[in-house]
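# sequence unknown, structure follows:
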């Protein structure tokens, strides 16, 4: 994989992503996973490993792991082992975390995504089941730290990539694709503000062809923007250190979004520092092949399969098809609009252009769009039949967006037509009237006519612009161009 060098260095990035699984109860107990409860009201004796308690595996968590493994083309292990990962933090009530180490439930697989219009693939090392720790609260405690153990025991799927990424942009797009996939599968709600999806980025730099450099791990990044900013800062920090004669030391670092800087939290532990050993209270996790096949039979159409179908059935380019399958809702919206107006490529263009621009500006999702698929299809249909120009259609779209969803009884085409008439945007289809305007423009723009005949193509564009101005934007640009060329010989 070719990589863009930064100050003569190649960047190497791998991500470890924690996806909170969408079960109602915790991974080894019946405690609720509901977000926002009063501190320490959802931590049971099992979550705290009090004497005499035993963990019991949550079947729903295992099924979600199987679903993810199938979606990324990984091997789902028919037998995997739970281990105790030993470390001592105030928010880890057991003094160890139950995780998987040597034999994870999901092994291998890959995720594909686009950076710009170029497709990338990142290979996965593994995805393993584990429990979350509690949470340390540093605010509103008069300089002290509070401990909330509600999250302790919450089921996580930790997804570990190979160090295949070579820029912060690749890392951010990989994280977006992974986020979209776990939400699509229904195994995680993807709420980054609540900590349901968070990333740790391992970043190192090296001269081209040299062995991997020493990595530093940026912990708990819960926004794609912060992920990219943190990696960019870390890259420059490591290069500056090396250029000044220093050596990068393996460490765990935190990102401060207020300053845009990373800072070291502790030296990075190696696996042996955690003293992993098999959990004596949990037998090996055995997944029968029949269970895997039952999950496979219930899998939804996956984003890549849907994208390939959109290419095959609707003739979309690969990039457009990938953009139309960023979420199930986007795929449904596109397909409904494309079938309604019979113009898949224009629908994709509008969704990637005007619609996405508005959604992003207002932090909405496609489900919240004030313009539904049927109404967008009606508008695109009016462009196709020459009723309105593209520029006029954007004015109609603005009005539709501002008006919000119409009453259930409102007919989309009638609503679009009413706005076209109210704003006087109907395109001129009277050939006689258009010819009169063209003749007047040619008579008034003798200089542009002379320049065009002298071989200056820009002069022709100026003449088209004058026709559009004289017609108050109602002339059909293609018809105006054709008529101008005819009259100019």
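Ah, there it is. In this text the structure is predicted, and so the values were computed from the model without any measurement. Numbers count the residues shown, from 1 in each chain.
# Every contact and neighbour count from this point should use C-alpha atoms.
Will do.
# for the longest helix seen in the chain, packing partners?
With DSSP state H setting the assignment, residue counts place helix 224-243 as the longest helix in the chain. Under the contact definition 3 or more CA pairs under 8 Å, 6 or more residues apart in numbering; DSSP states H and E, helix 224-243 sits against helix 168-185, strand 197-206, strand 261-267.
# Deepest in the core, which of these is it.
Ranked by mean neighbour count, the helices and strands packed on helix 224-243 are led by strand 197-206 with a mean of 24 (mean count of other CA atoms under 10 Å).
# I'd like to check the angle between that strand and helix 224-243, please.
Counting by axes from the mean of the first three to the mean of the last three CA atoms, to 10 degrees, strand 197-206 points 20 degrees away from the direction of helix 224-243.
# next one: strand 197-206 to chain centre, how far?
17 Å (CA atoms, centre = their mean, to the nearest Å).
# Equivalent analysis for stretch 406-422, please.
33 Å.
# got the contact list for that stretch?
Identification of contacts with stretch 406-422 by CA atoms under 8 Å, 6 or more residues apart in numbering yields 374, 375, 378, 379, 388, 396, 399, 400, 426.
# also this one, for the comparison:
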């Protein structure tokens, strides 16, 4: 293949905004030619301006062998080309009202949506960027928010973004489908988040419910009811009794923890979660367990 291009150039005094009269350069067939032609023409116009000469609007040709531009045509106004109206094309009258109507009908552009997610919902730059990379994903997120009747919209937005970009996207990829084809509706995800907010289920249970809702299309609340899932154990007295039993049954892990092996604590937390069938909140279990281990070294 070969390159053939034109270039327009004009100059202006340093510090001024208004450009001078332009010239068009033709007959350039390489990037090197473009560079040389523009450099030559710029210097030619600068020399003319400094000499007080008038720069005319014209078309000039680049002579590669001589490294100069030469005048080819000075007719550069519309009438010089003998333009005339096309009788079959009536004038197109564009009113200001029509322009505003079209502007109002334009969809929200990604940059504007990204900025709104950060200001209105308090999302991180990373989450806002991912949600706006694909319009359908952002639309889904907005529908989740529309289905959420909560007082703290920023907290809900953060939770919706986290679950959508992690667990829902995980299920989409595993099933090789798009968000538009997802059997999990935005209202269902909002329902799942409601159950979490009300303490009806914990995070572990929520993931199991989400998997089933994605497969069956059932509402999470119906799945919780069908499975007979119980709310997470929040009574600290009950949890402490379970923790005491786990400490008594696992003396080696207790000794390892007190010897500085922090991984032993996670093992003990896991045993408590097992005893409570996942109905306790892991962060609360860890706090209570650590308190017992640290305050009762004789155990």
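Now that the structure is in, tell me what you want to look at. All figures in this text were calculated on a predicted structure; none of them were measured in a lab.
# Kindly present the helices and strands packed on helix 224-243 of the first structure as TSV, with separate columns for distance to residue 322 of the first structure.
Output for these, formatted as TSV (distance: least, CA to CA, whole Å):
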stretch	distance to residue 322 of the first structure
helix 168-185	10
strand 197-206	22
strand 261-267	33
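# Ok, which of those comes nearest residue 431 of the first structure?
Closest to residue 431 of the first structure of these, according to CA to CA: helix 168-185, at 49.5 Å.
# Can I have the buried ones of the contacts of stretch 406-422 of the first structure as a PyMOL selection?
This is the PyMOL syntax for the buried subset of these, where burial follows 16 or more other CA atoms under 10 Å:
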select buried, resi 374+375+378+379+388+396+399+400+426
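# Count residues in the vicinity of residue 487 of the first structure, would you?
With neighbours defined by other CA atoms under 10 Å, the count for residue 487 of the first structure comes to 12.
# got it, and residue 155 of the first structure?
So residue 155 of the first structure, with other CA under 10 Å, has 28 neighbours.
# Can you tell me how far it is from residue 121 of the first structure?
The gap separating residue 155 of the first structure from residue 121 of the first structure is 27 Å, by CA to CA, to the nearest Å.
# What strand or helix carries the counterpart of residue 111 of the second structure in the first structure?
Matched by TM-score structural alignment, residue 111 of the second structure corresponds to residue 304 in the first structure. In this assignment (DSSP states H and E), residue 304 of the first structure forms part of helix 303-314.
# That helix vs the second structure, average offset?
Averaged over the aligned pairs, helix 303-314 of the first structure sits 0.7 Å from the second structure after superposition, using mean CA distance after the TM-score superposition for the first structure.
# so the helix or strand that that helix is followed by matches what in the second structure?
Next in sequence after helix 303-314 of the first structure, counting helices and strands by DSSP H and E, comes helix 318-324. The counterpart of helix 318-324 of the first structure in the second structure, using TM-score structural alignment, spans residues 125-131.
# again, but for stretch 112-130 of the first structure
Using TM-score structural alignment, stretch 112-130 of the first structure finds no match anywhere in the second structure.
# got it, and stretch 17-31 of the first structure?
Using TM-score structural alignment, stretch 17-31 of the first structure pairs with nothing in the second structure.
# just to revisit the earlier point, can you tell which of the helices and strands packed on helix 224-243 of the first structure is closest to residue 486 of the first structure?
helix 168-185 (49.0 Å).
# Not counting its own residues, what contacts the closest one?
By CA under 8 Å, 6+ apart, helix 168-185 of the first structure touches 13-15, 19, 67-68, 111-115, 122, 165, 188-190, 197, 199, 224-225, 227-229, 231-232, 299-300, 302-303, 326-328.
# Can you select the buried ones from the residues you listed in PyMOL?
Applying 16+ other CA under 10 Å to these, the buried members can be selected in PyMOL as follows:
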select buried, resi 13+14+15+19+67+68+111+112+113+114+122+165+188+189+190+197+199+224+227+228+229+231+232+302+303+326+327+328
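# Tell me where the second structure has helices.
So, for the second structure - with DSSP H - the helices run 31-50, 96-105, 110-121, 125-133, 135-146, 153-163, 169-174, 186-197, 203-216, 220-227, 236-249, 251-258, 263-275, 282-295.
# and the third one with helix 135-146, angle?
Interaxial angle of helix 110-121 of the second structure relative to helix 135-146 (the same axes, to 10 degrees): 20 degrees.
# ditto for the fourth one
Counting by the same axes, to 10 degrees, helix 125-133 of the second structure lies at 110 degrees to helix 135-146.
# what do you get for the first one?
For helix 31-50 of the second structure against helix 135-146, the angle by the same axes, to 10 degrees is 80 degrees.
# chain center to helix 31-50 of the second structure, what's the gap?
With CA atoms, centre = their mean, you get 44 Å for helix 31-50 of the second structure.
# Please name every helix or strand in contact with it.
Counting by 3+ CA pairs under 8 Å, 6+ apart, helix 31-50 of the second structure packs on strand 5-9, strand 23-28, strand 68-73.
# which residues in the first structure does it align to?
Alignment of helix 31-50 of the second structure against the first structure: no match, by TM-score structural alignment.
# State the distance from the nearest residue to residue 137 of the second structure once chain neighbours are set aside to residue 165 of the second structure.
Of all residues not flanking residue 137 of the second structure in the chain, residue 131 sits nearest, at 5.8 Å (CA to CA, 6 or more residues apart in numbering). Separation of residue 131 of the second structure from residue 165 of the second structure (CA to CA): 8 Å.
# Pick out whichever of the two has more residues nearby.
residue 131 (23 against 16).
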